[in-house]
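Peer 1: this is the structure alone, sequence omitted:
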């Protein structure tokens, strides 16, 4: 029997216990968020994207706890068991930014707090760091660069191929049924494209649980319906709204990590090297050979060490 077979028969609480993690909930903004946690100390808020779950941080949370943080990984808006939002068809970048700031306020963010953000929440991180500089002292941002660099790639042929799902997900009358077919096989195939060579069976158990309820899947797809409406995507109005939500520079030190095998969003060495100019003193950017979009579970020991070493270099954490 594999670990995924064992975990598939458990509840969220039992799965958390299996990994040595605690569970909690907090009211932040308009929602009650459920979360995984480890450790005590200043907040380390770890936020996932789509198609994902906070269990992607299962290796990092104990490391952050050992480094002296209260590491918290919420189930983000749209992902069970977090409360369903009232609006379930549309999640704009500004909503994600607001969620990050609200979670930081509710969980004790401040100058000693750390933000670790991946995928959709990497997008939101650039906005939250800039618009609430008192909420986080440092950040680790994974896979999505600042808006200016992100926008450079959007119209390239190579990135258009990677981003086919932006438009595929707009087929709202059929896409939810399509995603659920064959036990969420489409999502597992996405993981295979984005992290080539990584077997995501264990991760898929948690993702299926988080999206099994049709209302939660509908709400989770709202990120794509809110950002990539074909009638507005790429227009000057769209670009201006995105710039307002997450454009510009931030003052905090940021460690930016990107994998050379990332099948979701590509980055050149030159683009990666440009990221620290958008962040505060002590910032760094690393293009990591041989990992893809889900590097935290592909090579957890290596990635955890890169993060904790940087925390040591920037003056906080044991």
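Peer 2: Noted; the coordinates are in hand. Remember, predicted model here, so these are calculated numbers, not experimental data.

Peer 1: make it CA atoms for all contacts and neighbour counts henceforth
Peer 2: OK.

Peer 1: before we move on, what SS does residue 171 have?
Peer 2: Per DSSP: H, G, I helix; E, B strand; the rest coil, the local secondary structure of residue 171 is coil.

Peer 1: for residue 33, give me its contacts.
Peer 2: Going by Cα atoms under 8 Å, 6 or more residues apart in numbering, residue 33 touches 25, 26, 27, 74, 75, 76, 77, 81, 82, 83.

Peer 1: show me the residues you listed that map onto strands.
Peer 2: 25, 26, 27, 74 (DSSP state E).

Peer 1: mind putting these into a markdown table with neighbour count?
Peer 2: Formatted as a markdown table, the ones in strands among the contacts of residue 33 follow (neighbours: other Cα atoms under 10 Å):
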| residue | neighbour count |
| --- | --- |
| 25 | 16 |
| 26 | 15 |
| 27 | 14 |
| 74 | 25 |
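
Peer 1: and here's the other structure:
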């Protein structure tokens, strides 16, 4: 999915990476805003969403894909990266693996892994993260997540008050019995080393690193996937000069869909600073 003339190399490239469970369609608001700000924009599909993969899909698979997208579209030293959820995790891995690939990085809804620490195992967060543990039930989870109401309920928990009808319609069009295994692959590889994409093992490890480029991290105060109370020390893990952490009041996990004008203007202003 592209915005603007993707071949117009006089413009800097912006790569947008979606998360779980969604599609590049969720960038429909930010893409035109970045185009108006002078970028040519590609919103890529994560591996496993469009077709069944021939091998395992893990976080490193995503990282390698992001870097391939940047290179295939002629990204240069002006390129920027925006990632949400798993797209943010892939972004951390991309800038750690190749610090020269992107000038700046914007991460939404998932902070650097080290910033979460033991907070992931608090009772409230374990309740929020039930789906992570459920996904480990191969076969059962693959079936249940495709049943009517599952995605709607998950989005409702994560972004209370937002109507995801359009987004979930797109999701159901592509995430099917054929592709669900690949979509859930990175969650399973996080707990079972045998499921890691060995061709991208170094890139998987890189997702745990601290971003070496200026990074803008945005998180919703009402995020139902990762509680805002876990982020007290997040700025310590955004140590590159120019990096910023902002907690956005009144929005949940899909903050770029809930308040697209606000989030778009914040991102454009920071990239231009």
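Peer 2: Thanks, I have the structure now. In this text the structure is predicted, and so the values were computed from the model without any measurement.

Peer 1: TM between them?
Peer 2: Superposed pair, TM-score by TM-score structural alignment, normalised by the length of structure 2: 0.89. Supporting alignment: 263 aligned residues with a Cα RMSD of 2.2 Å.

Peer 1: what is the burial count for the equivalent of residue 75 of structure 1 over in structure 2?
Peer 2: Applying TM-score structural alignment, one finds that residue 75 of structure 1 aligns to residue 45 in structure 2. When counting by other Cα atoms under 10 Å, one arrives at 22 neighbours for residue 45 of structure 2.

Peer 1: where does stretch 105-119 of structure 1 end up in structure 2?
Peer 2: Going by TM-score structural alignment: stretch 105-119 of structure 1 matches residues 71-85.

Peer 1: same deal with stretch 289-305 of structure 1?
Peer 2: Using TM-score structural alignment, stretch 289-305 of structure 1 pairs with 249-265 in structure 2.

Peer 1: for stretch 4-13 of structure 1, same thing?
Peer 2: So stretch 4-13 of structure 1 is aligned with nothing, judged by TM-score structural alignment.

Peer 1: how about stretch 21-35 of structure 2: buried residues?
Peer 2: Burial within stretch 21-35 of structure 2, assessed by neighbour count using 16 or more other Cα atoms under 10 Å, is assigned to 21-35.

Peer 1: so which bit of structure 1 is that stretch matched to?
Peer 2: Using TM-score structural alignment, stretch 21-35 of structure 2 corresponds to residues 51-65 of structure 1.

Peer 1: ends of that stretch, how far apart?
Peer 2: Terminal residues of stretch 51-65 of structure 1 lie 25 Å apart, using Cα to Cα, to the nearest Å.

Peer 1: could you check how far that stretch is from the centre of its chain?
Peer 2: 11 Å (Cα atoms, centre = their mean, to the nearest Å).

Peer 1: if we can go back for a sec, same list (the contacts of residue 33 of structure 1) but as TSV, adding distance to residue 267 of structure 1.
Peer 2: Shown next, in TSV, are these (distance: Cα to Cα, whole Å):
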residue	distance to residue 267 of structure 1
25	36
26	36
27	36
74	28
75	27
76	26
77	27
81	34
82	32
83	35
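
Peer 1: can you map out the strands along structure 2?
Peer 2: 2-3, 13-17, 40-44, 80-84, 104-108, 215-220, 244-248.

Peer 1: average gap between the first one and structure 1?
Peer 2: After superposition onto structure 1, the mean distance of strand 2-3 of structure 2 to its aligned counterpart is 3.3 Å, using mean Cα distance after the TM-score superposition for structure 1.

Peer 1: residues contacting that strand, please?
Peer 2: By Cα under 8 Å, 6+ apart, strand 2-3 of structure 2 touches 31, 32, 35, 40, 41, 42, 43.

Peer 1: same question, the fifth one
Peer 2: Surrounding strand 104-108 of structure 2, the residues in contact under the criterion Cα under 8 Å, 6+ apart are 79-85, 88, 91, 95, 213-219, 255, 267, 271.

Peer 1: mean per-residue distance, it versus structure 1.
Peer 2: Mean deviation of strand 104-108 of structure 2 relative to structure 1 after superposition (mean Cα distance after the TM-score superposition for structure 1): 0.6 Å.

Peer 1: please tell me which residues of structure 1 that strand aligns onto.
Peer 2: Taking TM-score structural alignment, strand 104-108 of structure 2 hits residues 138-142 over in structure 1.

Peer 1: what about the matching stretch, distance to the chain center?
Peer 2: Computed by Cα atoms, centre = their mean, the chain-centroid distance of stretch 138-142 of structure 1 equals 11 Å.

Peer 1: neighbours of residue 169 of structure 2, how many?
Peer 2: Residue 169 of structure 2, neighbours per other Cα under 10 Å, totals 11.

Peer 1: residue 144 of structure 2 versus residue 28 of structure 2, what's the distance?
Peer 2: 28 Å.
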